[in-house]
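K.L.:
need a structure here:
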Amino acid sequence: MDETVKPLRIPPQMSVYADKHNIFHLEQSMLSSLVIDRPEDPISYLISLLRRSSVDIPRVLLLGPPAVGKHTVAKKLSAELRAVQVTTDSLLEGQSELSVQAHQYTLKEQELPTELLVQLIQQRLNEIDCFNRVRLRSDSAFLDFLSIRLLYVLLERSRGKLVDPLTGDIYHRTFIWPVDDTVAQRLEIPSETQLLAELQRYRCEGTGLNSAYQHVLKIINADQPHADIYQQVLAFVRTRRRSITPRILLLGPPGSGKSHQARLLSKKYKMVDVCCGQLLRSVAADGSALGEEIQSYLDDGRRVPDSIVLQVLEERLSRVDCSCSGWILHGFPYDLQQAKSLQEFQQPNRVFFLELTDDVCLERITLRATDPVSGERFHAMTRPAPSSEVTDRLKTRPEDSTDSVTHNLSQYRIHSAVLQAVYPDACHIDADQDPHSVFEALESRLTAY
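P.N.:
Here you go, the predicted model:
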């Protein structure tokens, strides 16, 4: 490792304390609030924010394109949780000077200025009922803490949207039809021009919204029955009272796809992908004294001693990116002693076993080979080489030979039962399916913790 650059490290004890008391999540939320609200007196603002945050009341923001179902979900949540629902229309119903000023824009059919809308929201959220009850906002992006974004809605679904002009309630020709015939008769079709404009605006702003709320974001596929959507939202609101920094172990036999799934999880959830083998090779190449020692083991094909592996892992997992964003570790632990040693300085809170039979593992690994010219990896069954010329020059790594893989599988089976005893609450995932299905299974269990 570069001795001239000292990465910021957080001692394991501090990391555990911060996780227990939700420090990192609180820090991210406070920073997000500062950036959004930009108060004149940041210190007083943060003190007020901390006082409000001491009460475990979720603040919910629903984001999504037009006709995705935000209004319907917000209305049901409001009734279920006895929540204060905040919409643009409700903000205009007030009698304050700001509300009257905003109402003038609506009379002229002009869009509310962003600054005025923010002031209206801040004014409403500072009222006593919003301090003591859940706050819901369903049509903009000026709130923090708990965000739910609903995506993937077809335009045809939007065209089925109907509005009750008396109550403002949203209905749909196919999905949500009013029980009362009187209500059904007075429904109106919203302007499609306005709908398309709102959709285009959301698409322009969607990436920024995703980035602003990534630490508290829950993405739900809204192209499904609205009752299913609501149940997912409600479950998330009820269970996500505090953020637990993920410390994930991916365990499984060779060829089960641990590295691939770790990359997918890391990319989507911004966690740090820590592959033990790759980490050792990285340290070996940095020119440090420890790196030279590790390189000597790698050159001779010997196993790097546990004491060195643990030293490298402890240093990496205690860096601030791992402590704040969480990590996914694979390639370690290998046996009972390594698992016990890991527990001494980092305790994983999510453990997954990727299950695969030996026959499938052998097929996945022994039939793959690398083109030394392009560096691409091919597989005799799932991704054959494009030509006989490429096939003739393919090279198989020694560790991918049948004898080597069979030995590694045998060793894994010996230790896997013990590792399962160390992690009795681990989730077992069927890895004998396409990578996307495996990822979905991992993801569903990841958010269920």
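K.L.:
contacts, neighbours, all on C-alpha from now
P.N.:
Will do.
K.L.:
Now do the host helix or strand of residue 78: distance to the chain's middle.
P.N.:
Assigned by DSSP states H and E, residue 78 belongs to helix 70-81. When distances are taken as Cα atoms, centre = their mean, to the nearest Å, helix 70-81 is centred 24 Å away from the chain's centroid.
K.L.:
which secondary structure elements does that helix contact?
P.N.:
Secondary-structure packing of helix 70-81 (3 or more Cα pairs under 8 Å, 6 or more residues apart in numbering; DSSP states H and E): strand 59-63, strand 84-86, strand 135-137, helix 226-239.
K.L.:
With mean neighbour count added, can I get the ones you listed in CSV?
P.N.:
Converted to CSV, the helices and strands packed on helix 70-81 look like this (neighbours: other Cα atoms under 10 Å):
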stretch, mean neighbour count
strand 59-63, 23
strand 84-86, 21
strand 135-137, 24
helix 226-239, 15
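K.L.:
now for those, which one comes closest to residue 170?
P.N.:
Across the helices and strands packed on helix 70-81, residue 170 has its closest neighbour in helix 226-239 (12.4 Å, Cα to Cα).
K.L.:
Now do stretch 327-344: distance to the chain's middle.
P.N.:
Distance of stretch 327-344 from its chain centroid, counting by Cα atoms, centre = their mean, is 24 Å.
K.L.:
Now that stretch: buried residues?
P.N.:
327-336, 338-339, 342 (16 or more other Cα atoms under 10 Å).
K.L.:
can you map out the strands along this protein?
P.N.:
Counting by DSSP state E, the chain has strands at residues 59-63, 84-86, 135-137, 146-151, 161-163, 170-172, 217-221, 247-251, 272-275, 327-330, 350-355, 368-370, 377-379, 427-430.
K.L.:
I'd like to know which elements the fifth one is packed against.
P.N.:
In terms of contacts (3+ Cα pairs under 8 Å, 6+ apart), strand 161-163 is packed against strand 170-172.
K.L.:
want to put them side by side, so please do this one too:
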Amino acid sequence: VVSMVASSMETKALMDANTAYCERHKVFQMFEGLMSRLVIERPDDPIGFLIGELQADRKPRVILGSFDTEVLAAQAEALRSAKGLVIVDANQVLSTIVASSVGDEAKAHLDKGEPIPDLLLVQALTQRLLSDECAQRGWVLLNFPQTLEQAQHLLAMGNLPTLVVHLDVPLEQTLARVTLRRYDPDDPTGAVAFHLERNPPSDPAVLARLKQRPEDSEGAVRAQVARGTGGGP
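P.N.:
Below you'll find the model as predicted:
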């Protein structure tokens, strides 16, 4: 009985050591990533493909999300400064999608007043994510995907992230940051942004004419957070 107990303790110690090793070196995540890329790419030579993946000098590919766009932008900039990653903003890609290879199809939908289908948006994003700049430096994709369908399209096109992070910011902190933002309607460039607490204008006349963007209202912010957390339509 004593020998059986000792053997059981040795087995448990070995299992604990193996688990600690795998966690320390992120072995589970590595194999999960390899299997995901294998299923997505479906190479004719899976062994050769896996060897190539292990030998490749792959740069970080990060999906970063947050309802607080200021916190999101600050963290993305920190990643760019520390790791040299290219910041890819889905909204910016959307604004230039007409000039991309899927531009004609996208324009046809826009001309009809229809939203651009997720597939076209992801195709345009993929062109950016697979660019030489992103391949050489790695990328951080902001607030995308936002739906399961977008995520499926993203993975199907080979955009497998190495890390996915959602920055959870307390709602009251987000409200204080966003709802006090203002813009000057007399500034045609919109280049100067104001915050009623952090950087209010020194000119009383400018302060008096400041406006709040609809998306910065408390109701809009609460609705966006509710949608993202499953608490709203």
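K.L.:
Need the TM-score from the superposition.
P.N.:
Overlay of the two chains. TM-score (TM-score structural alignment, normalised by the length of the second structure): 0.66; 181 aligned residues with a Cα RMSD of 2.9 Å.
K.L.:
coming back round to it: rebuild the helices and strands packed on helix 70-81 of the first structure as TSV, extending it with distance to residue 360 of the first structure.
P.N.:
Formatted as TSV, these follow (distance: least, Cα to Cα, whole Å):
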stretch	distance to residue 360 of the first structure
strand 59-63	43
strand 84-86	53
strand 135-137	49
helix 226-239	35
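K.L.:
so which of these gets nearest residue 208 of the first structure?
P.N.:
Between these, strand 59-63 lies closest to residue 208 of the first structure; by Cα to Cα that is 11.9 Å.
K.L.:
what range in the second structure matches the closest one?
P.N.:
Strand 59-63 of the first structure lines up with nothing in the second structure when matched by TM-score structural alignment.
K.L.:
Run through the neighbouring helices and strands of that strand.
P.N.:
Secondary-structure packing of strand 59-63 of the first structure (3+ Cα pairs under 8 Å, 6+ apart): helix 70-81, strand 135-137, strand 146-151.
K.L.:
Now with 7 Å, please.
P.N.:
strand 135-137, strand 146-151 (3 or more Cα pairs under 7 Å, 6 or more residues apart in numbering; DSSP states H and E).
K.L.:
What's the end-to-end length of stretch 110-130 of the second structure?
P.N.:
Using Cα to Cα, to the nearest Å, the end-to-end distance of stretch 110-130 of the second structure comes to 25 Å.
K.L.:
how about that stretch: buried residues?
P.N.:
Along stretch 110-130 of the second structure, these residues count as buried under the neighbour rule (16+ other Cα under 10 Å): 116, 118, 120, 121, 122, 123, 124, 125, 126, 128, 129.
K.L.:
Kindly report the same for stretch 268-280 of the first structure.
P.N.:
Residues 269, 270, 271, 272, 273, 274, 275, 276, 280 are the ones in stretch 268-280 of the first structure that count as buried (16+ other Cα under 10 Å).
K.L.:
Now distance to residue 380 of the first structure too, for those residues, in TSV please.
P.N.:
Listed next are those as TSV, based on distance: Cα to Cα, whole Å:
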residue	distance to residue 380 of the first structure
269	33
270	33
271	33
272	32
273	29
274	29
275	26
276	28
280	30
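K.L.:
a markdown table for the helices and strands packed on strand 59-63 of the first structure, including distance to residue 297 of the first structure?
P.N.:
Listed next are those as a markdown table, based on distance: least, Cα to Cα, whole Å:
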| stretch | distance to residue 297 of the first structure |
| --- | --- |
| strand 135-137 | 58 |
| strand 146-151 | 48 |
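K.L.:
What ranges does the second structure have for its helices?
P.N.:
Taking DSSP state H as the test, the helices found in the second structure are 2-24, 27-41, 46-55, 69-83, 90-95, 103-111, 118-129, 132-137, 148-156, 171-178, 204-209, 218-228.
K.L.:
Pick the most deeply packed of those.
P.N.:
helix 118-129 (a mean of 19; mean count of other Cα atoms under 10 Å).
K.L.:
quick revisit: go through the buried residues of stretch 110-130 of the second structure and name the one nearest residue 210 of the second structure.
P.N.:
The closest of these to residue 210 of the second structure turns out to be residue 116 (Cα to Cα; 32.6 Å).
K.L.:
check contacts around the closest one.
P.N.:
The neighbourhood of residue 116 of the second structure, defined by Cα atoms under 7 Å, 6 or more residues apart in numbering, consists of 106, 109, 110.
K.L.:
Just give the closest residue to the last one, not the sequence neighbours.
P.N.:
The shortest distance from residue 110 of the second structure to any residue that is not its chain neighbour, by Cα to Cα, 6 or more residues apart in numbering, is 6.9 Å, and that residue is residue 116.
K.L.:
Aligned against the first structure, show me the partner of that neighbour.
P.N.:
Counting by TM-score structural alignment, residue 116 of the second structure corresponds to residue 304 in the first structure.
K.L.:
so how far is residue 393 of the first structure from residue 361 of the first structure?
P.N.:
Taking Cα to Cα, one finds residue 361 of the first structure at 24 Å from residue 393 of the first structure.
K.L.:
ditto for residue 321 of the first structure
P.N.:
According to Cα to Cα, residue 321 of the first structure stands 41 Å off from residue 393 of the first structure.
K.L.:
what's the answer for residue 373 of the first structure, then?
P.N.:
Distance from residue 373 of the first structure to residue 393 of the first structure, counting by Cα to Cα: 8 Å.
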